[in-house]
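# my questions are about this predicted structure, shown below with the sequence.
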Amino acid sequence: MSRQFVVFMAIAVTLGAIAVPIPLQNESIVYRIPVTGEIELGLAPYIQRTVQEAAEVGAAALILDIDTPGGRVDAAETISDALTDSEVPVYALVNRRAYSAGALIALSTSRIYMRPGSVIGAATPVDGTGTKAPEKIVSAMRSQMRALAESHGLEPEVAAAMVDEDIEIDGIVEKGKLLTLTTEEAVAIGYAEEIEDLDALLRELGQESARVVTPDLNWAERLVRFFSSSLVSPFLLSLGFLGLLAEIRTPSFGLAGAVGITCLALFFGSNMIVGLAGLEDVLIVGAGLVLLGIEAFIVPGFGLFGVAGIVAILTGLYMSLLGNIPTMPDFTRAAWVLTTSALLLICSAWVLVRTLPSSSRLAESGIFLLARTASAIGYESAEVRSDLVGKSGTAITDLRPAGTALIGDERIDVVSESEWISAGTPVRVLSAEGYRHIVRSIAEQQEVEEA
């Protein structure tokens, strides 16, 4: 183990220790997690890490500061699981709005507090056009909301009515209307308590002197969000496959292959961390690459293996962009990423083929085939049989003008100088140019010499 590696590990451990707040003696710590804006998959790892960190430092409480219009249901489910399993008491502070997935997250906490003028509810899953999601997704969301309410001693039908407009509750919501509760309404039915702000909530919890910690995204979470974004993913995919294609043209593994594998690893790794891709998606893409390899190196031509490989790769990539509970925006995003990746790959490959071979350094490297392969610069299509020149033999087949002749004891592929030489005609080799052995009938040659 090198000294530099030991120093690097020591620095990393030290920085990691500094990043986690260490409570002083008799000091209380409360973690605050902002849940603002749209809930997306990149938020889930951040909350999971913060919940674990709060437990490790012995935090007194964990407060979710919620102001969200909703977002991805699968991301909210992942967050809900982390909150439900938390060893630290978790409280929700609805700071203006907790719609849709935000309501699911709020119900995952031990108690809900709402600032005056806030709202919670309207949790029906919808697609990007506002259309209600299929019943399968709605049913799953409805059951989960009901189960969370039951686990915290709340009326489950109220939670279900936030998802399903067909549920009617006397004095609360009519049939055909989706339930959304204001602060006063939520307090009236025992679903929440009204609180002025975060400081008031800390006093309510008996933590007015606690140190409030709001963790930032760490570098890994920022990178995951960056690499899994709709703008970066197409570049990773196109560079990944472009690198693999370039590697096929090289005699040994090199930079192109390393770049390709790295880009694909970043794509699948980031998507797996945020919950979009699964191992099965990676296996499907891998199977597609294997099928293409069989088509390219084992089976001649382009047929079943090639088509199956392309279909498998596209299917695996598309699935790796959808997540567990995809809605219409997810399908649109997946189509956008794949289409953009394909266009980038085609354009990049065209540019490489058109421009890079003109580079003398790349041409000499052998990565690209030179435009000229003349014998003057060392290229030969086959061994030149100059020893055959002047020898005589017999045409075994008709030469029309190509055919076969027996020269000495060898069967040689030959081409007649004239248009036609019948089988059995004595011939003589005039010249040898790689695979081309030019012959003339001996009788014709004698006539030429006599003339």
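It's in.
# alpha carbons only for contacts and neighbour counts from here, please
Will do.
# do you have the strands of the stretch 201-350 of the chain handy? List them.
With DSSP state E, counting those that start in this stretch as the criterion, the stretch 201-350 of the chain has strands at 211-213.
# now do the helices in it.
219-227, 233-248, 255-274, 279-297, 304-319, 328-355 (DSSP state H, counting those that start in this stretch).
# what's Gly190 in contact with, if anything?
With contact set as CA atoms under 8 Å, 6 or more residues apart in numbering, Gly190 has these partners: Leu154.
# any idea how far it is from Ala101?
Noted for Gly190: a distance of 21 Å to Ala101, by CA to CA, to the nearest Å.
# now His437
Applying CA to CA to His437 and Ala101 gives a distance of 79 Å.
# what do you get for Arg354?
In terms of CA to CA, Arg354 sits 50 Å off from Ala101.
# about what we covered before: okay, the helices of the stretch 201-350 of the chain, which one's buried deepest?
Across the helices of the stretch 201-350 of the chain, averaging neighbours per residue (mean count of other CA atoms under 10 Å) puts helix 233-248 on top, at a mean of 21.
# and that helix, how far out from the chain middle?
In terms of CA atoms, centre = their mean, to the nearest Å, the centre of helix 233-248 is found 12 Å from the chain centre.
# please compare the first structure with the one that follows:
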Amino acid sequence: MCASEPRLRCVGSMPRCSSGISSSSACPVPPSCCDVAGPATRRVSCSLTRRSCPRRSRRTPPWVPWGSSRRTKERDPPGPWWPLRSGGRRDTVGSRAASGMRLPRRPWMTAQGSRLAVGLMVTATALSWLVRPLVAGQASDRPAVHVAEVDALIQPASAEFIKQTLNRADAADAALVVLVLRTPGGLVDSTRDINTSIIEAQTPVVVYVGPSGARAASAGFLITIAADVAAMAPGTHIGAAHPVSGTGEAMDDTAAEKAASDVAAYARSLATQRRRNVALAEQAVTNSESFTEVEALESEPPLIDLVADDLDSLLEALDGRAVTRWDGSTQILRTAGAPIEHIEMNWRQRLLSAIAHPQIAVLLFSLGTLGLTIELWTPGAVLPGVAGGLCLLLAFFAFQIMPINYVGLLLVVFGLVLLILEMVTAAFGVLAAGGVISMIFGLAMLIDSPAPELQLGWPFILSTMLALAAIVGFLARLSLRAQRRRPVTGTAGMIDESGEVLDDVGPGGGGRVSTHGEIWSAIAPEPIPRGTRVRVVAIDGMTLTVSPERPAVADPAQGVHI
């Protein structure tokens, strides 16, 4: 405790009590108690009376100001001032402010404030959970518009996705289904399955060819004219629905005429039932004609129903529109303000759609063939065989969908065989060069379709061939190195091994030799004394034929010989 009216001594900038207080337990006081203008040794009176000295913790080291390299007693203590009155009570804020002391720093939140904040957060969370079903119920009062995007070949995976979308919309009592279609074509059977699902759907179906720059060719054209509402974006086109062989090979005149007549009749029936231009629908099949959005809309009767810039403008144009279904009934569309639900393919459908691409199919076929070759070359590796089998099966699935030219496929297979032979034989690159050339010609004619999306392209062909050539070259180098490596096991591994005679060896036998970490019976064409270094020249059962090692002889003219 500091005495009343203590005498202070200013030491540096830190005033301390000087009345019976040792320098080691000096009582820190505010700077206002010291006349800093006077001499450092001048004694002044403290403005505070009966002030208690705060007890310093033993664990707290003496205060070291920021930037100081050592502790000193002539520095101001840190922290806010907490002056106490006699009796241990805290002084008022006004008295501390009047004395020039800094106000204490209070915690940013008390325990009571923390409990209040937690209570508010819990209440807000509970209200959000209670209000969410109400909002969802209000939103579900309006039937939703289901939007599904098809940007792939028309194949079994695409047909399954569209069928699931329509069934989901019927189960949810949706207001409308919009199929955003971009496709170069596909299988006729998958196209018929999709159109059957559209015709039998309880929900009206709109096929929208978009965005700008897209097209719905071949199978996409038949799907477009089969919809309840056919719409296109500016800068798109449809048509070119002439059938081709599934293998890409040219059909004879009779088969081609039959296929074209069948698809043309199917297109006429769809156009007639949907009240579209039957003549243009037939020309798209028989003459492979294509039509822009303006030509399709301005024809008489029109081939499509409307042109819309995007999905929002399409839904706005469809609101209040009367749609005639396949069975002749009329339904009014209500799309203004309807919630939009986007339907996505599942992982299996996305995988199959990605595989049904010419470039992916060629890569899978090449990698599958190499994987099986490596498995046959090194039995027991397991992984190359399993991966190769999976790749080949997926490649065959893709080839089933695309128009494949079998002549090009055979050239690709022949090239792969030559590359495999290069890996197992030392042909010095001749077989590899022939394989690469064969595969280049095969890939160039593999896909027989005018659609740009189905073409492989020279950049892909050349880059693929370079990668395969690099892989085959690396494996061929490993094979050649393994063939040239000296045997280390068996009879061949014992030949030319070095050893040491343990017992005298002669033509009659009876000697023993230590070689290859083992002791063998040995014979020699000449007597060899014990301790002589020998080499194995032949092996007959469990007996070695050895000969002495010849020391190296230096010849100034010829060099060193053994």
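Arrived safely. Bear in mind that the values here come from a model prediction, so they are computed numbers and not experimental data.
# can you add distance to Tyr379 of the first structure and give the helices of the stretch 201-350 of the first structure back as a markdown table?
As requested, those are exported to a markdown table (distance: least, CA to CA, whole Å):
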| stretch | distance to Tyr379 of the first structure |
| --- | --- |
| helix 219-227 | 45 |
| helix 233-248 | 22 |
| helix 255-274 | 26 |
| helix 279-297 | 24 |
| helix 304-319 | 32 |
| helix 328-355 | 21 |
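# which residues touch the biggest strand by length in the first structure?
If you go by DSSP state E, the first structure has its longest strand at strand 90-99. For strand 90-99 of the first structure, contacts defined as CA under 8 Å, 6+ apart pick out 61-70, 83, 106, 109-123, 198.
# among those, which ones are in helices?
Among those, the ones falling in helices (DSSP state H) are Leu83, Ala106, Leu198.
# quick check: closest non-adjacent residue to the aligned partner of the last one in the second structure.
Spelled out, it's Leu198 of the first structure. Counting by TM-score structural alignment, Leu198 of the first structure corresponds to Leu315 in the second structure. Distances taken as CA to CA, 6 or more residues apart in numbering place Thr335 nearest to Leu315 of the second structure, at 5.8 Å, with adjacent residues excluded.
# how many neighbours does the one you found have?
Counted with other CA atoms under 10 Å, the neighbours of Thr335 of the second structure add up to 23.
# and which of the ones in helices among the contacts of strand 90-99 of the first structure is nearest to Val307 of the first structure?
Leu83 (45.4 Å; CA to CA).
# quick one: map that closest one onto the second structure.
In the second structure, Leu83 of the first structure lands on Asn195 (TM-score structural alignment).
# number of residues surrounding its match?
With other CA under 10 Å as criterion, Asn195 of the second structure counts 21.
# surely it and Thr224 touch.
No. Counting by CA atoms under 8 Å, Asn195 of the second structure does not reach Thr224; the two are 9.2 Å apart.
# can you pull the contacts of the residue nearest to Val188 of the second structure when sequence neighbours are not counted?
In this structure, Val188 of the second structure finds its nearest non-sequential neighbour in Ala219, 6.7 Å apart by CA to CA, 6+ apart. Contacts of Ala219 of the second structure were listed using CA under 8 Å, 6+ apart, and they are Ile154, Thr183, Pro184, Gly185, Gly186, Leu187, Val188, Thr191, Ala241.
# now, of these, which are buried?
In those, burial by neighbour count holds for Ile154, Thr183, Pro184, Gly185, Gly186, Leu187, Val188, Thr191, Ala241, counting by 16 or more other CA atoms under 10 Å.
# what sits against the first one?
Contacts for Ile154 of the second structure (CA under 8 Å, 6+ apart) come out as Thr183, Gly185, Gly186, Leu187, Ser190, Thr191, Ala219, Gly220.
# now it: how far from Lys163 of the second structure?
13 Å.
# got it, and the last one?
As defined by CA to CA, Ala241 of the second structure lies at a distance of 22 Å from Lys163 of the second structure.
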